[in-house]
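Novice: Got a predicted structure plus its sequence, pasted below:
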Amino acid sequence: MTTATSASIPVAEAADRSEAVTAALATVLDPELDRPITELGFVRSVGIDAGHVEARLRLPTYFCAPNFAWLMVEGARRALAALPWATEVTVVLEDHFASDEINHGVARGQEFAEAFPQLADPDRLEELRRTFLRKGFLAVQERLGRRLTDHGWTARQMAEARLADLPDRLITTLVRRRRTLGLPADGSDPVFTDEHGRAVLPAGMEAHLRRCRTVSVGIAANTEMCEGLLATRYGPDTAGETA
């Protein structure tokens, strides 16, 4: 990702704003791959001119699903608009068959169904988004479960563990995902739950982690394919770069 800042902004302030923009965009996930668009190389460039921020996005193929593309463009716009100093935000999706409709619709604050009335209804798009958030939530548990297992934890210990029992560095992402889904995330809540917030019992822990592993493997396979397609389309140094 390249970042350009206006010469009218003091150097120190320009650096702070650039970091803030990167951090904001890093909160936007590819809904299917469950990774920030900055890590995936989907942010081609950012321009900052006083209070105007422009982000230009790109995707692995010309025919990436328009609903997924919409979620990322809309998410990027919302994240940048939340910056306290941003007075104008422009997000542009490049090289996509539905770029015009997506860019125009998101800029006007439309819903996906308004821009693509033949493709979806609002409830379906929101449910799709939540479906992938739930998958990402299970994948986070798979990584945590593998780490605890490597340190000798038993299924019973994992089932009985509460969030307060683990250091913040291990559960930060897990807690954030739970809150995004509206699930309980207090220190007294169990570490391992299903996607609806129900605690996993000791007898079901191994099956739960196997299910999480299946989801995680699927996400990883899709990520590898998309990174390869992005590198083929835009060059070997684009995919997987960290903004």
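Specialist: Looks like it arrived, so ask away. Residues are numbered from 1 along each chain as shown.
Novice: use CA for all of it now, contacts and neighbours both
Specialist: Noted.
Novice: wait, what's in contact with the most centrally placed residue in the chain?
Specialist: Geometric centre of the chain, nearest residue: L29, 1.4 Å, by CA atoms, centre = their mean. Residues near L29 by CA atoms under 8 Å, 6 or more residues apart in numbering: R35, P36, I37, M72.
Novice: now swap in L230 and tell me
Specialist: By CA under 8 Å, 6+ apart, the contact list for L230 reads L59, P60, T61, T238, A239.
Novice: and if we set it to 10 Å?
Specialist: Counting by CA atoms under 10 Å, 6 or more residues apart in numbering, L230 makes contact with 40-42, 58-61, 224, 236-240.
Novice: Quickly find the element holding it.
Specialist: Assigned by DSSP states H and E, L230 belongs to helix 205-234.
Novice: Report the buried residues of that helix.
Specialist: 205-206, 208-209, 212-213, 215-216, 219, 223, 226-231 (16 or more other CA atoms under 10 Å).
Novice: residue ranges of the strands in the chain, please?
Specialist: According to DSSP state E, the chain carries its strands in the segments 2-5, 43-49, 52-57, 88-93.
Novice: and of those, who's closest to D189?
Specialist: D189 sits nearest to strand 43-49 of all the strands of the chain, at 36.2 Å, using CA to CA.
Novice: Strand 52-57 and that closest one, what's the angle between them?
Specialist: 170 degrees (axes from the mean of the first three to the mean of the last three CA atoms, to 10 degrees).
Novice: which residues are contacting strand 43-49?
Specialist: With CA under 10 Å, 6+ apart, strand 43-49 has contacts from 1-9, 14, 17-18, 21-22, 25-26, 36-38, 53-59, 76, 86, 88-94, 238, 241-243.
Novice: ok, and here's another one to check against it:
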Amino acid sequence: MTAVTEAVDRATAVNAALTAVLDPELDRPITELGFVRSVSVGTDDSVEVRLRLPTYFCAPNFAWLMVEDARRELARLPWAGECTVVLEDHFASEEINRGVDCGSSFADAFPGLADPDRMQELRAVFLRKGHLAAQSRLGRRLLERGWTHRQLAEAALGDLPERLTVTLRRRRALLGLPADASAPLFTDDQGRAVSALGLERHLLKGRTAGVGIDSNTEYCEGLLATRYGTAAGHGKEEAS
């Protein structure tokens, strides 16, 4: 393998790792949203990733989570040396970049402006919303194929091909909910199966959550394209 080929392969591995990093509010990978401006891998296996957001005033807590998550995913690459994540063109770039690089908490970086216990709960709130929206999308698809509400309520994750449940399994893993083949296909926030009687309302709540997520995503993609003159990514996670 040539040095050039190896560098390309490692840059590809970095981008693959970053697909695990979600915009909390939009429930989409930052790679698909166009938030990754550049990836570089040095001859010493150091990695630098530069991120950009749709506006100068994007919420600093969301920006922090994305930078922090990106750094964590890069650190998991077995070959990677020093890993740096740089947020560009944001009013709090300096505080966020320095804080994440030093391993500080958001509350430490923004003293008096943040509750130390709120960041993880904030992350969980949006993961639960994304999980609910993914269930609704999958439920509508299966109902269109002739499934009944009772069949949906009795189904397990393993009853469907993995490509149809990948988003559900990823969100549940992040939320600490059961994601094995025997886990219910449709669950509440605690991982309990949704009954056939409650499923229609459950799917309606998920549809409402999904509409909000999709509207915000379209808005942010437009802002990003306007700000930087390039279209954001339009790929989707595999499909539920």
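Specialist: Yep, that arrived. The structure displayed is predicted, hence computed values, not measured ones.
Novice: how about the strands of the first structure in CSV, adding distance to D100 of the first structure and mean neighbour count?
Specialist: Shown next, in CSV, are the strands of the first structure (distance: least, CA to CA, whole Å; neighbours: other CA atoms under 10 Å):
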stretch, distance to D100 of the first structure, mean neighbour count
strand 2-5, 23, 15
strand 43-49, 18, 19
strand 52-57, 13, 21
strand 88-93, 8, 20
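Novice: which one is the residue nearest to the centre of the first structure nearest to, not counting chain neighbours?
Specialist: Once flanking residues are discounted, L29 of the first structure sits nearest to P36: 4.2 Å by CA to CA, 6 or more residues apart in numbering.
Novice: From S45 of the first structure, how far off is the one you found?
Specialist: The spacing between P36 of the first structure and S45 of the first structure, counted by CA to CA, to the nearest Å, is 15 Å.
Novice: Next: A159 of the first structure.
Specialist: 44 Å.
Novice: what's the answer for T27 of the first structure, then?
Specialist: For T27 of the first structure, the distance to S45 of the first structure - CA to CA - is 16 Å.
Novice: And for D237 of the first structure?
Specialist: Where S45 of the first structure is concerned, D237 of the first structure sits at a distance of 14 Å (CA to CA).
Novice: D189 of the first structure pairs with which position in the second structure?
Specialist: In the second structure, the residue paired with D189 of the first structure is A183, using TM-score structural alignment.
Novice: before we move on, the earlier item: what span of the second structure lines up against the helix holding L230 of the first structure?
Specialist: Aligned by TM-score structural alignment, helix 205-234 of the first structure corresponds to residues 199-228 of the second structure.
Novice: Can you tell me which of the contacts of L29 of the first structure has the most neighbours?
Specialist: I37 (26 neighbours; other CA atoms under 10 Å).
Novice: so what's the aligned partner of that residue in the second structure up against?
Specialist: Matched to the second structure by TM-score structural alignment, I37 of the first structure sits across from I30. I30 of the second structure sits next to 15, 18-24, 36, 51-53, 66, 70, 232-233 when contact means CA under 10 Å, 6+ apart.
Novice: do the same with D16 of the first structure
Specialist: With CA under 10 Å, 6+ apart, D16 of the first structure has these contacts: T22.
Novice: Find me whatever residue is spatially closest to D69 of the second structure, sequence neighbours aside.
Specialist: Nearest non-adjacent residue to D69 of the second structure (CA to CA, 6+ apart): V21, at 5.9 Å.
Novice: for the second structure, what spans make up the helices?
Specialist: Applying DSSP state H to the second structure gives helices spanning 3-18, 30-33, 60-75, 93-101, 106-109, 118-144, 149-154, 162-175, 196-228.
Novice: counterpart of the fourth one in the first structure, which residues?
Specialist: Applying TM-score structural alignment, one finds that helix 93-101 of the second structure aligns to the residue range 99-107 of the first structure.
Novice: That stretch vs the second structure, average distance?
Specialist: Stretch 99-107 of the first structure differs from its equivalent in the second structure by a mean of 0.4 Å after superposition (mean CA distance after the TM-score superposition for the first structure).
Novice: Buried residues, that stretch. List them.
Specialist: For stretch 99-107 of the first structure, by 16+ other CA under 10 Å, it's S99, I102, N103, G105, V106, A107.
Novice: T226 of the second structure and S195 of the second structure, how far apart?
Specialist: 45 Å.
Novice: what do we get in the first structure for the residue nearest to D69 of the second structure?
Specialist: Using TM-score structural alignment, V21 of the second structure pairs with V28 in the first structure.
Novice: ok, now which ones touch its match?
Specialist: Counting by CA under 10 Å, 6+ apart, the residues that V28 of the first structure touches are 34-38, 71-79.
Novice: Any chance of JSON lines for the residues you listed, columns distance to E114 of the first structure?
Specialist: Output for the contacts of V28 of the first structure, formatted as JSON lines (distance: CA to CA, whole Å):
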{"residue": "D34", "distance to E114 of the first structure": "26"}
{"residue": "R35", "distance to E114 of the first structure": "27"}
{"residue": "P36", "distance to E114 of the first structure": "26"}
{"residue": "I37", "distance to E114 of the first structure": "25"}
{"residue": "T38", "distance to E114 of the first structure": "28"}
{"residue": "L71", "distance to E114 of the first structure": "14"}
{"residue": "M72", "distance to E114 of the first structure": "17"}
{"residue": "V73", "distance to E114 of the first structure": "15"}
{"residue": "E74", "distance to E114 of the first structure": "14"}
{"residue": "G75", "distance to E114 of the first structure": "17"}
{"residue": "A76", "distance to E114 of the first structure": "19"}
{"residue": "R77", "distance to E114 of the first structure": "18"}
{"residue": "R78", "distance to E114 of the first structure": "18"}
{"residue": "A79", "distance to E114 of the first structure": "22"}
